Each structure stands twice: as structure tokens, then as C-alpha cells.
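Visitor: Fold the following and give me the result.
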Amino acid sequence: MLLTALYCILVAVLLVQLIYYLFFFTLPFNSKKNSGLTNANKAVSVIIYIKNNVNELKQNLPFILNQKYDDFEIVLINHSSSDESLDVIKNFQQNHNHIKVVNVENKEAFWGNKKYALTLGIKAASNDFLLFFDIHCKPLSELWIKEMATKLVTETSVVIGYKSLTSNKFSIKNIFIRFYNTLSSLKMFMFAKLNNPYKGYHENFGYHKQLFFNVKGFINHINISEGETDLFLKDAKSIAKPQIQLSTASYVKEQFVLSFSEFFSNFRKQQTLIRFYSGKTRFLLRLFNISKFLFWLISIYLCFNNLVIGLSAIAFYLLFQYVFISKAAIKLKETQLLYFLPILDISYVFFVLFTLILNLVSKPKL
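Guide: Below is the predicted model:
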């Protein structure tokens, strides 16, 4: 009786995972290249948040300044930096007249809040179409603005781009972090493609200024330090028209290797942030994790009771996972992950479970 019930559950969770990989994880890559969107050279404001980033400014700002785009400005928000960031910004501004500086000082209300500083930068932007970039990153092409701007068409447009992670040398920890980043990106793109956006990378994100004001900016979550894209999308979901940009020229890459402790802290916050998402989004995200956990739990158990069925289920699962995720891995330039899929997948399941238990004991501050 127990084995029969386990077989039924195993088939059910395999079906759920198959649907995710077969349909959802390939859907973002099946759209036509231009999707009917215009490639007009509209005026764009690139908004960059700065707080004690002297080295990053010197290293990465030139990649934005050298973008091949005719009509754009750069809005640099200096958020009460205690280092020489403001001096470096002003030096850049002297040589580039399309740089605008917004200096947020301690004396201003909510000065310690990033979302407040971003609001000042958005209000100061001269152009209606906004792109958000992180100074810790660099665009992988001189056509980054152009590629992202093609998806910004109307006042309700939102464009969600891809962010990759740096890998200086072989490291199991780094491979796992990149696997999570890839998996998270696929889910993010999938939901946006289905007109149910819930997340975007603040390092590569854009929308129309009027949309920001239509949802009253960040006012509904101004006291939550995290989620300037996630919670903004939640507020704008009913009127926003999300687009994903998966052109290789639109990618950005972080220029430092994320430590595991930093990743773990960010992951815990992200898992806590899920409680603010819509009920439908929470259900679908948790269904993916729960079905994956149940599959591995039951399959491993069956290997001790019926080795043939247990191994057959695992082989079938890994086969369709590899087939359907390989297209995404190639597109996102993460083919190295394919060699470690079984280990990464199992590690992901128990990592999520451990984080869930830890967050129940002690929730991280948002």
C-alpha cells in the first residue's frame, strides 16, 4: 500500500517537473526576435545608485559612457558616500556633459533608504524611459542600452534583462551560486512571459517614468530595504506590460565573485520577500520546489526498495532536465553547469529546505 502511494506521488511530481521544464523553461526562448517592438532611438536615462563605490566607478562607468546609443543621459545618485565617490563622479561629469548628479545627503528625510534615493534620481531624470544599472556590473556589449531600449515602447512597458555572475576559477560553491542564478532567472523570465512578473534584477531593469508615478513609486514598501524591483512589479502588475530581453548584447555581468556567505544572506532575504508576492505566484514557486523535493526524497527511498524503479525515475528525470535546460544554459552562456546537474539539483533542494527551516527560526531583516 505504501509503495503504491509512493509510486503515484512520484508520477505526479515527475509530471509537475516535466511541465516546468518542457513548457515554462523553454517558453522565454521561443519568442520571435523583435516581437513586433520598435527599434526607435528613444531618449533614455540610465540610473545608477552609488554608495562608497570609488573603485567600481573607475572600473565600470566607462562601459556605460562608451555605449553606442545616440540619445541617453546617465543619472548618478550619490547616496551619502563617505569615501571619494562624489569627487570621482564630478571628475567624470566635467568630461561628459550627459552625466547628471543627484547628491543625497544625510540631512534629507529617509536619507538612509535606498528607495528614497532612487526616487530622487528618477524624478531628476530628463527622459521618460529609464534603465537601471548597478555599478558593480559591466554590460557585455556596447549595445546594451540599445537592446534594452527596444523593449521600452509605451508608458506601461517594463523590460527585464539578464545578469550573469563572474567565475574566476573552478569552485563548487561558485558553480552552485551560478546554478541558482540561472534557475532563478529562468523562473523570472517564465513568469514575465506569462504576463505575471514577480522579479527582476535591479542591475538590468527598465520601465517608463510615468509607470513609476502611476503606482506611486516605492511608497507602499518604502520601509523595506529590499525589493525595489520585486515589490515595484507587484504594485505595477495590473497595468504593466512586461517584456524580457534575452539578446546576448543586453546581458550584464557582476565584476566580483560573490562569497557564499553573501549569497546565503541574499538568498534568505529573497525567500522572506516571497511572502509579499501574490498568492498565485507563491503557489507556483513553492510547487516547483516541493515537487522537486518530493521527487528526490521518494526516488532515493525507492532505490532501497526497488532499485530498478528508483534508478529509472532518476534517469528519466535527469534526461528531460538536461534536454530542456541545455537550451537555456547555452543561451545564457552557462554550459559548464550541465556537467554538474545531478549534484546541483540535489544540493538546491536541500539548500532551500535548510533555508526555509532557518528562516522559520529567525527571519532576516528586510
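Visitor: make it CA atoms for all contacts and neighbour counts henceforth
Guide: Noted.
Visitor: and the closest residue to Ala313 other than its chain neighbours, how far is that from Phe205?
Guide: Sequence neighbours aside, Ser299 is the residue nearest to Ala313 in space, at 6.8 Å (criterion: Cα to Cα, 6 or more residues apart in numbering). Separation of Ser299 from Phe205 (Cα to Cα, to the nearest Å) stands at 40 Å.
Visitor: Now do the contacts for Ser164.
Guide: Going by Cα atoms under 8 Å, 6 or more residues apart in numbering, Ser164 touches Arg178, Asn181, Tyr251, Val252, Lys253, Glu254, Leu332.
Visitor: to compare against the first, here's another:
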Amino acid sequence: MLLLLFYCFLVVATINTLFYISFFKFLFSVEKAPQVRINQPVSIVICAKNEAENLQQNLPYILNQDYSDFEVILINDSSSDETLAVMEDFELQDSRVVVVNVESNERFWGNKKYALTLGIKKAKFEKLLFTDADCYPKSNQWLKEMAQGFQHEKDLVLGYGAYEKVKNSFLNKIIRFETLLTALQYFSAAKNRHPYMGVGRNLAYTSNIFYENKGFVSHMNLLSGDDDLFVNEVANKTNTSIVYSEESFTYSKPKKTWKAWFRQKRRHVSTAKFYKKSHQFKLGLFYLSQFLFWVLSFVLVVFYDWRLILATMLLRFAIQYIAYGKAASVFKEKDLLWLLPLQDLCLVSLQFVIFIFNSLSKPQFWK
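Guide: Take a look at the predicted model:
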């Protein structure tokens, strides 16, 4: 029995290690300069629900972008605070701001995709750049950098949405570690010509690809997925580009409590079961190999030859460190490397718990 478990452990460790090696093509590729400098008009689209304070803080950074021609579509999704008033104040002050007020609709109540659809219809430019009300760009070059992703035949641009660093907070490290891993996965997949998701904190696509694919119709009934499910449905090896220069990053304030973050992740994870089957299989295999690696490690290091187990673990950790080390450099998250094994174990455990909770009940509305 122990011998069989050991062989299973070797298979699991090998599969998990091969996943990390598959990230190398993205991590160690040279970022090419854009073939053509894009300077076409862009509509920045921001959907907000009860985000008055964040809009006050972050909209000035959006409006300060160093770009010749853009507008900002602000969508008030049935807010109960001062969100609409804040939006209208910005609209009065700046002609580039267009407000779309979405009132409660019994059929689509609590559905961000309905509100986003109305905002997209209001946009006057073909190229659309999306972010959230609680996000702000790294620099005034964000719009210019993301726009360069719209090269010939590229209708979909994936960007990086980071979270602010909070000192002396293990929760903050877990949040940023999970964000780093997610970015590593979807950027690598796109680099390998198999794009499967993006994040709404920093995502761009053309109105043409939105309308040609009937927008969010195929998953309008789902609470989440205005970003990852849409990308999963329309992205392919020829129409998708990636932008990951530091000036293209956006930043958000992370959740402050484990409970709030846990609820957020439950909502995000709930959409994965609606991905294409091939993407579900690959993601499922990765996370299963992560989970089984740790479980079998703990069992076999006690009941089997600990030297063989430790040697296998160290080899896997070495490849993992290379992948995460380079990723931390690319995405400016180097402080996450110090506690890598602990963060890895903690994240695997939390993902297993989230899977159990989502199997028992559905997550709530987006706000």
C-alpha cells in the first residue's frame, strides 16, 4: 500500500512540476515592442455599485491619462449611496465623462452584466478598456500601454490587476499570492496560444467582438463572469494579446478580513465550472495535483522513506521557486517569495475549503 502511494506521489509531483515548467515560455520570453503604435480613441468603461468613495479617489487618475482621445463611461448599477451624485459631478466637470444610470430591473436585479451591456452600448469608440471603481492605474501611461495590445487582428487584451501591499498582514500576502498565481496561469496560457480568462480590473476588447458574440447572453443568468467567462468564450490563439509592462498595471485595495476575501473568492471560483471542458480539465488537474502533493507528502514523510520524499519535494520546490521567482519579478511582487511553501500550502487548503462550500451552496450577488 505504501509503495503504491509512493508511486502516486511521484506521478502527482511530476504533473505538478510540469505545470510550473509550462509557465517558462511566458516567464522567460522577451517582451516585443509593438509593431505599430496605436493611438486610436478608446472608451474606458467602469461599472460601479455603491462605490462613491472609491470613485472620488480613483477617477482623477483615470482622467489624467496621457492619451490623446478617450472617454470614460461611468455606469451606476442601482447604487443606494452617493455613487450617482459623484458620477454626475465628474460629468459636469469633464466633457469626457458619460454617465449611464441603471435603475433596478426585476429580471436583472443584481446582475452586473446587464449594467455593463447598457454602458457598452453607450460607448462611442470601438476599443473598450475595462476596470473597476476600486482600481487605479499604476501611472498615467496605463491607457497608452493597454491600447498597444490592439495590434493587427487582436481584439482582446489581457492586463494585470494587482492588489496594494499591506505591511504585517498574512492575509494580504495570501491575496497577492493567489493573484500572482492566477496571472501566471492566464498569461502563460495566452502566451502558449490557449487563452482562457482575464480579469475585469484590467481588460480590453473591441465592441465588434462583443456584439459578434452576443455579449454576455450565454451566461447572463450567472452572477459572475463578465470578465473570465466572456474571455473564455471568445478568446482564441489569434485574437488575443497580453500586456504586462509595469506601467500597464492597475491596483486595488485588498479585502481586510478573511471572511470578506473568502466570499469574494467563492464568487470568482464559482464561474470556473462554466469554462470550456478542456480548460476545466487543465485547471482541475493543476489544483488536484497541488492538493495531492501536499497530502501525500505529509503521509509518506512519516510512514515511508523520508529521504526519498524530501528529495522529491525539494526538486518540485526548486522548479516552483524558479517560476514564482521570475513571476514575482515580472509582476513586482518579490516580497512574496520569503514564505512561498507556507503560502502555497495555505492557498491549497483554502481552495479546497472554497470548493466544498461552493458544492454545498451558491455564492451571493456581486454587491
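Visitor: distance of the residue nearest to Ala313 of the first structure from Asn195 of the first structure?
Guide: For Ser299 of the first structure relative to Asn195 of the first structure (Cα to Cα), the value is 34 Å.
Visitor: Nearest residue to the middle of the first structure?
Guide: For the first structure, the residue nearest the mean C-alpha position is Tyr201 (3.5 Å; Cα atoms, centre = their mean).
Visitor: Which residue in the second structure aligns with that one?
Guide: Counting by TM-score structural alignment, Tyr201 of the first structure corresponds to Val199 in the second structure.
Visitor: How about its match, nearest residue that isn't a chain neighbour?
Guide: Counting by Cα to Cα, 6+ apart, the residue nearest Val199 of the second structure is Asp227, at 5.6 Å.
Visitor: doesn't Gly198 make contact with that neighbour?
Guide: Yes: using Cα atoms under 8 Å, Asp227 of the second structure makes contact with Gly198 at a distance of 6.0 Å.
Visitor: who's more crowded, these two?
Guide: Gly198 (30 against 19; other Cα atoms under 10 Å).
Visitor: Now do the contacts for the more buried one.
Guide: Gly198 of the second structure touches Leu158, Gly159, Tyr186, Asp227, Asp228, Val231, counting by Cα under 8 Å, 6+ apart.
Visitor: can you check Thr238 of the second structure too?
Guide: Per Cα under 8 Å, 6+ apart, neighbours of Thr238 of the second structure: Glu153, Lys154, Arg193.
Visitor: State the distance from the second one to Tyr196 of the second structure.
Guide: Put plainly, it is Lys154 of the second structure. 15 Å.
Visitor: Compare the two (neighbour count), which wins?
Guide: The neighbour comparison of Lys154 of the second structure against Tyr196 (other Cα under 10 Å) goes to Tyr196, with 24 against 19.
Visitor: how about the residue nearest to the more buried one when sequence neighbours are not counted, secondary structure?
Guide: Leaving aside its chain neighbours, Tyr196 of the second structure sits nearest to Asn232 (4.5 Å; criterion: Cα to Cα, 6+ apart). Classification of Asn232 of the second structure by DSSP: H, G, I helix; E, B strand; the rest coil places it in helix.
Visitor: mind checking what the residue nearest to Val199 of the second structure lines up with in the first structure?
Guide: Asp227 of the second structure maps onto Thr229 in the first structure, by TM-score structural alignment.
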